[in-house]
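S.K.: One predicted model, sequence on top.
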Amino acid sequence: MIPRFHSAFPLPVVLASAFLVAAHTTALSAPHAKPRAAAHKPKAAAPAEPAMTTDANGQSVPVLANKAWVLMDFNTGQLLASSNPDEPLPPASLTKMMTSYLVEQALKSGKVKPNDPVTMSLSAWCRGGKEGDSCMFVPLNAQASLMDMLRGVVIASGNDASKALAEHIGGSEPGFVAMMNTEAKKLGMSKTQFANSAGLPDPNNKASARDLAVLAAAIIRNSAEYYPIYAERQFSYNGIKQGNRNALLYTDPTVDGLKTGHTDEAGYCLTASAKRNGMRLISVIMNADSKQARADQTRVLFNWGYANFEEATPAQAGATLASAKVTYGVAPTVNAGLAQPWTLVVPKGQAAAVKTAITLNPAVEAPIAKGAVIGKIVATANGKQLGEAPVVALADMERAGFFERLRQRVVGWFSK
């Protein structure tokens, strides 16, 4: 669960207001419909300048016309800006991110294999012809490889593929949904409750924008081998070619995922990720009023985020930052520093202004294991605390023998 390090950077929360994005017709076909031809590269519309507001910290942030949104830094888990980030809302097919994540984790563990045959049961089968169906179109009782089914979920947004995989891995869809909710709790998705594997309308199927960003980060981090699937622009199965519905994959080369969603109740949703100059951001849009709006609003967030923030590394992992005094050790001090890389996201231009201060525990007694926490480091800029990280012993320290400990104790008496 992220972030590993506590961040005290202000998390602006912006109340959604009237930002009307011009409604252009996208080149992608309807998100829940009959078989679609592969999407052709749409022309990127020049979005209007977004409306802006100022948050409580004086930061100018976008105003977007939807029910909830977040912009999160991947490395740290910091929310750079948000609106209603913790409101549980219908996630539509963004639900399928948990379905695909569990499939990917089952692949990693060896529980299933890429070429395992997955059967399209009657309960999972897409009957077709009904407006709103989103299907991979595997025939009834036919089998497709697990990897084809996974692509059917991620790229084609197939309800049928989602249910078939749920039955294959969970024994039944309800059994798989229980796994989904267990994993959601494990990831810290506290405002999320899944009711089915595909995101079909159900009053008990809810997720927050923040939780969906956390899930997206888990996919990127823990399913790295399979994450490139989320950037694939089309998928063909059984002679049917379907295009990925994430319009940004065709217009922004820095975007490499993740998932779209739409129902009448949920509106148009999009979870996306972009990486520019080594910095990865994740955005979630919920309940926009059109496919074009969700894409344009995501572009606004990415452009705003990269224009206003940068990464800072206050200290390098493994470097000696201080020497901690040790009692009853074979040596009087032990080197202290960071066990893991530490990155902060700061307003543009403030990386050079970041300062650090280290506080070590007053009583460090041997034996000490390498990696034991013996203090903390705090980063500040312009007098404001940005974050903190644990300082650890960079080496083992053995406990001294009896006579050496006695000597140290006597010396300590006379030094008081």
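M.R.: Sure thing, it's come through.

S.K.: Please count neighbours and contacts with C-alpha atoms only from this point.
M.R.: OK.

S.K.: show me the contacts for residue 285.
M.R.: When contacts are counted by C-alpha atoms under 8 Å, 6 or more residues apart in numbering, residue 285 touches 66, 68-70, 209, 268-271, 294, 297-298.

S.K.: another structure for you, compare them:
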Amino acid sequence: MAIFRKLFVFILCLILSGCMMSECSFAEKVSVEDMLYAMPAREIIAVECNTGQVLFEKNSCEKTEISHLAKLMLVLLAAEKLKSGELSLTDTVTVSANANSMPAPQIWLDKNEKISAEELLKAITIGNANDAAVALAEHIFGSTDNAVTQMNRKAKLLDMKLTEYADVCGLDSRTVADAADTAKLASELVKYDILTDYFKTWIDRVRSGKAELVNLNRLVRTYKGISGMKACSSSAAGECSVVTASRGDMEVAVVVLGCTDRSMCDDIAQKLLDMSFDMYSLYTPEISEDMLDDIPVEGGEKNSVPVTFGELFPVAVPSGSSGSIDISFEKEDILTAPVEMGQICGKLICRNGTETIYTAQLVTNNAVKQKSFKFCLEKLLLYLIKI
């Protein structure tokens, strides 16, 4: 049985590298689970960034070394500083001896060299440069130790449970994460438009043209709608890729860790993006006007209260299923004062077959006090005055 399973996996790998699912009749008969199993990578995940929903995954919660992908957290912290105004792309950074001592990949920064923060950011996002990462971290946080502390703090805020940073470059074997955590990080990074051009750049130069940057993520040249993000490799981590792309309202982040071949790693990332966009779409229930009609209030200072669902966020559903989604709605006929603002007064439930795919609570949009003797007396006096 083991021989047959290995043969099956080998055939699937040939399919992945040689043809699209829609073009291969054999592939159409293969389950998604078998296809994911056949992909030669240690961890795989595809996540819809807007919703955080996992679309596909294989072994995505296993702690492993992540090599240069650690730099993505440093880039996120830099983007936050740029947004807040604490960092400017035109900032001049003085290169330290520590940054100068970093191993390849690098842009060969000299000790005491002056370079802009933007060039360092380019060198990190496009070229994985270790010396640039250390120089930028020291400029923003004063030291790499302080930078690592902030990187770990941010990881906790993003609920990246298995992520631990021991350095800013990903060279330390104690710098670890998993595919699921890395997808959360990618989903946060795509919110910063200022980074998109850097992540999508194929080739650039810094240091007055002396250092060339070449993006290892070849999908930036070929994949429609790509927005980033980073590819890297090391003996411990293997070939790794984080790729994000958008199509319509969907934004998808794919993480591939521990692949043995660069081309296969790219192919897996592309297939997962294709599968995500082909097999899923975003759905938000339509709200009819009567759902938002005011609800009468008994015994209150006001006769009715407005209601709202608040902001309705989309969910990813199988493509073509939106027409068959069953929507049920319940709403209180009348409320008794006192009524609190935000009080639950109804519920919307969307089902696809027997599966509940969406729930939203209807809540009051104002408070209504209970009638008091003083209120009733004032109303009576106003009525008498009008007469």
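M.R.: Ah, there it is. These numbers come from a predicted model, not from an experiment.

S.K.: Helices - which of the contacts of residue 285 of the first structure land there?
M.R.: 209, 294, 297-298 (DSSP state H).

S.K.: picking up where we left off before, most surrounded residue in the contacts of residue 285 of the first structure?
M.R.: Most neighbours among the contacts of residue 285 of the first structure, by other C-alpha atoms under 10 Å: residue 69, with 35 neighbours.

S.K.: shouldn't that residue be in contact with residue 209?
M.R.: Yes. At 5.9 Å, residue 69 of the first structure counts as touching residue 209 under the criterion of C-alpha atoms under 8 Å.

S.K.: what is in contact with these two at once?
M.R.: Both residue 69 of the first structure and residue 209 are contacted by 84-85, 284-286, under the criterion C-alpha under 8 Å, 6+ apart.

S.K.: Just give me the closest of those to residue 405 of the first structure.
M.R.: Proximity of these to residue 405 of the first structure (C-alpha to C-alpha) peaks at residue 85, which lies at 54.9 Å.

S.K.: What's the closest one aligned with over in the second structure?
M.R.: In the second structure, the residue paired with residue 85 of the first structure according to TM-score structural alignment is residue 60.

S.K.: do you know how far that match is from residue 331 of the second structure?
M.R.: 40 Å (C-alpha to C-alpha, to the nearest Å).

S.K.: okay, those two: which has more neighbours?
M.R.: residue 60 (22 against 16).

S.K.: A strand includes residue 297 of the second structure, no?
M.R.: Yes. Counting by DSSP: H, G, I helix; E, B strand; the rest coil, one finds residue 297 of the second structure located in a strand.

S.K.: who touches it in this structure?
M.R.: Contact partners of residue 297 of the second structure, counting by C-alpha under 8 Å, 6+ apart, are 303-305, 334-337.

S.K.: And the strands in the stretch 151-300 of the second structure?
M.R.: All strands of the stretch 151-300 of the second structure, identified by DSSP state E, counting those that start in this stretch, fall at 176-177, 203-206, 211-214, 226-234, 238-247, 250-259, 280-283, 295-298.

S.K.: picking that back up, make a markdown table from the contacts of residue 285 of the first structure and add distance to residue 46 of the first structure to it.
M.R.: Output for those, formatted as a markdown table (distance: C-alpha to C-alpha, whole Å):
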| residue | distance to residue 46 of the first structure |
| --- | --- |
| 66 | 20 |
| 68 | 23 |
| 69 | 21 |
| 70 | 22 |
| 209 | 26 |
| 268 | 20 |
| 269 | 21 |
| 270 | 19 |
| 271 | 21 |
| 294 | 14 |
| 297 | 12 |
| 298 | 13 |
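
S.K.: What distance do you get for the counterpart of residue 372 of the second structure in the first structure to residue 178 of the first structure?
M.R.: Matched across to the first structure, residue 372 of the second structure falls on residue 402, judged by TM-score structural alignment. Distance from residue 402 of the first structure to residue 178 of the first structure, counting by C-alpha to C-alpha: 56 Å.

S.K.: So for these two, which residue has more residues nearby?
M.R.: Counted by other C-alpha under 10 Å, residue 402 of the first structure and residue 178 do not tie: residue 178 has more neighbours, with 16 against 10.
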